[in-house]
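**Q** just the structure for this:
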Amino acid sequence: MGERDRHRELVGPAPQGEARRLTRELRAAIEEVRSAVLVLAARVRAAHQARVWAALGYSGWAAYAGAEFGVSRSTAYRLLDLAAAAEAIEDVVARQVGPELSHAWDTGLVLPVRAVVDLKGRIAELADLIAERLADAQAEAGGAPLEPGRVGEVVAGAVAELRERPDVPVAELAVAGGPDGYDAEAWRRHVTAGRPLVAEQQQNDRALGEIALRLAPAHLSDRSALPVLAVYADFVGEDPELFLACRRYLITGDWRAVEDDYRGRQARDLLARHGEEQ
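**A** Below is the predicted model of the structure:
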């Protein structure tokens, strides 16, 4: 009798002994999957670093993976992303809590396909966040060693936290820097908090542009559209120039029609008036 047939015969509730046996088998299967993903990640990275496709006569990694394993181009590159993420997590966990716990996280829960896609290009940021959260967990434990389950929770939580954050690349912050008096982490928090607000502003400008286009269709010039928009703006208590700018945004698809032409001009006018008052 095969493994599948043996389990198909069991109709619950099972006796306690049988339930414990099935639980042990399930635990072992989960561990095998976890180990298999980590082995896969390590072997993908080793094969890519060795440029195996060149030795076998393929034009590149995607062509090699498609011919040898029957996977699509996107899957071939997603394997590389998985390998990079898994390696980074293993390394940071090993450094922070010890190599014996480097595998103490559930790859199936922590790195599903969607997570791998979301984390692409953010591996360094992920490693920093995991290290920070593990340090917090160690402090909460009063210096006592972390249990494997706790390590897994921390890693999963860090991955979920990063996936919810807007993407603020480390390189971007390093180049832009922050004002004097702000450390890097504080500046990152402020930028992260501000990004969703800017995205919301862009959505609002788009909604205003849609209203403006219904009132003054795209075939009208700005000169012809402005009187109609001025009447509407007076009713809703807004500057007609804003509606005109949002209308240009919808027509061109370029948000700079609002941010640079309208708000930028307002800011420059404000600074000019402030300079005159000095």
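**Q** rest of the way, CA atoms for contacts and neighbours
**A** Noted.
**Q** what about residue 146, which helix or strand?
**A** In this assignment (DSSP states H and E), residue 146 forms part of neither any helix nor any strand.
**Q** excluding its backbone neighbours, what's nearest it?
**A** Closest residue to residue 146 apart from its sequence neighbours, by C-alpha to C-alpha, 6 or more residues apart in numbering: residue 138 at 6.8 Å.
**Q** show residues contacting stretch 63-78.
**A** For stretch 63-78, contacts defined as C-alpha atoms under 8 Å, 6 or more residues apart in numbering pick out 53, 58, 61-62, 116-117.
**Q** now, of these, which are buried?
**A** Burial of the contacts of stretch 63-78 was assessed by neighbour count (16 or more other C-alpha atoms under 10 Å); the buried members are 53, 61-62, 116.
**Q** return the subset of the residues you listed lying in helices.
**A** If you go by DSSP state H, those have 53, 61-62, 116 in helices.
**Q** closest to residue 189 out of those?
**A** residue 116 (23.2 Å; C-alpha to C-alpha).
**Q** the closest one: what's it in contact with?
**A** 78, 81-82, 85.
**Q** at 7 Å instead, please
**A** Contacts for residue 116 (C-alpha atoms under 7 Å, 6 or more residues apart in numbering) come out as 81-82.
**Q** for residue 65, see how far away it is.
**A** To residue 65, residue 116 is 18 Å away according to C-alpha to C-alpha, to the nearest Å.
**Q** compare with the first, here's sequence two:
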Amino acid sequence: MLSATGSWAAYAEAEFGISRAQAYRLIEVSRAAGIVGDAVIAADPVSCMRDTDTAAALDFGLSQRVLLAVSGCAEQVADLIARRLAPLLAVSALAIGELMLEVAPAYLSDHQAADRLALLCDEIGETLDHGLAVRRYALTGD
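**A** Alright, predicted model coming up:
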């Protein structure tokens, strides 16, 4: 812990073995990665199959140098990522909707489909409401 008489530089050196400047760079990298990660999570909170480790999913494979380079425009990078993810998420929703249609064909009402989809949704970690929504999306494209 940083004492009242200690400095940030002393703390960074003692605790982490890094310089004051490197500590500030790591804070900035963390902030940029957090903004980009939040944008990805906002676009698609978690895999519909719940089969991905969130921390691993958010490892963009970017170096500190790259994260520092984008840290000044992290919001713009996050917006770009969100725009590029949108079409991919639509394809994902359609694929899951088609899976829901295999289990609960189009001729079934939402109420009848809900009975059939409850177990599937539970198994893949999806809410029943979302399962029904992507089923409707697969049917109508809306």
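**Q** list just the nearest of the buried ones among the contacts of stretch 63-78 of structure 1 to residue 6 of structure 1.
**A** residue 116 (35.8 Å).
**Q** tell me the counterpart of the closest one in structure 2.
**A** Using TM-score structural alignment as the criterion, residue 116 of structure 1 maps onto residue 67 of structure 2.
**Q** over to residue 98 of structure 1?
**A** In structure 2, residue 98 of structure 1 lines up with residue 45, judged by TM-score structural alignment.
**Q** what about that match, is that helix, strand or coil?
**A** Using DSSP: H, G, I helix; E, B strand; the rest coil, the structure places residue 45 of structure 2 in coil.
**Q** for it, what are its contacts?
**A** Neighbour list for residue 45 of structure 2: empty [criterion: C-alpha under 7 Å, 6+ apart].
**Q** what about it, distance to residue 58 of structure 2?
**A** 11 Å.
**Q** do residue 128 of structure 2 as well
**A** According to C-alpha to C-alpha, residue 128 of structure 2 and residue 58 of structure 2 sit 26 Å apart.
**Q** what's the answer for residue 5 of structure 2, then?
**A** 38 Å.
**Q** more neighbours: these two, which one.
**A** residue 58 (16 against 5; other C-alpha atoms under 10 Å).
**Q** identify the residue spatially nearest to that one, adjacent ones excluded.
**A** Once flanking residues are discounted, residue 58 of structure 2 sits nearest to residue 37: 6.0 Å by C-alpha to C-alpha, 6+ apart.
**Q** that older thread, list the residues that contact both of residue 45 and residue 58 of structure 2?
**A** By C-alpha under 7 Å, 6+ apart, no residue touches both residue 45 of structure 2 and residue 58.
**Q** tell me which residue lies nearest the centroid of structure 2.
**A** Central residue of structure 2 (C-alpha atoms, centre = their mean): residue 41, 2.7 Å from the mean position.
**Q** the helices in the stretch 151-278 of structure 1, which residues?
**A** 170-176, 184-215, 222-236, 240-252, 256-258, 265-277 (DSSP state H, counting those that start in this stretch).
**Q** just those helices: most buried one?
**A** Among the helices of the stretch 151-278 of structure 1, ranked by average contacts under mean count of other C-alpha atoms under 10 Å, first place goes to helix 240-252 (a mean of 22).
**Q** distance from that helix to the middle of the chain?
**A** Helix 240-252 of structure 1 sits 31 Å away from the centroid of its parent chain (C-alpha atoms, centre = their mean, to the nearest Å).
**Q** that older thread, which of the ones in helices among the buried ones among the contacts of stretch 63-78 of structure 1 sits closest to residue 40 of structure 1?
**A** Among these, and counting by C-alpha to C-alpha, the member closest to residue 40 of structure 1 is residue 116, at 14.4 Å.
**Q** distance of residue 83 of structure 1 relative to residue 186 of structure 1?
**A** Taken as C-alpha to C-alpha, the span from residue 83 of structure 1 to residue 186 of structure 1 is 31 Å.
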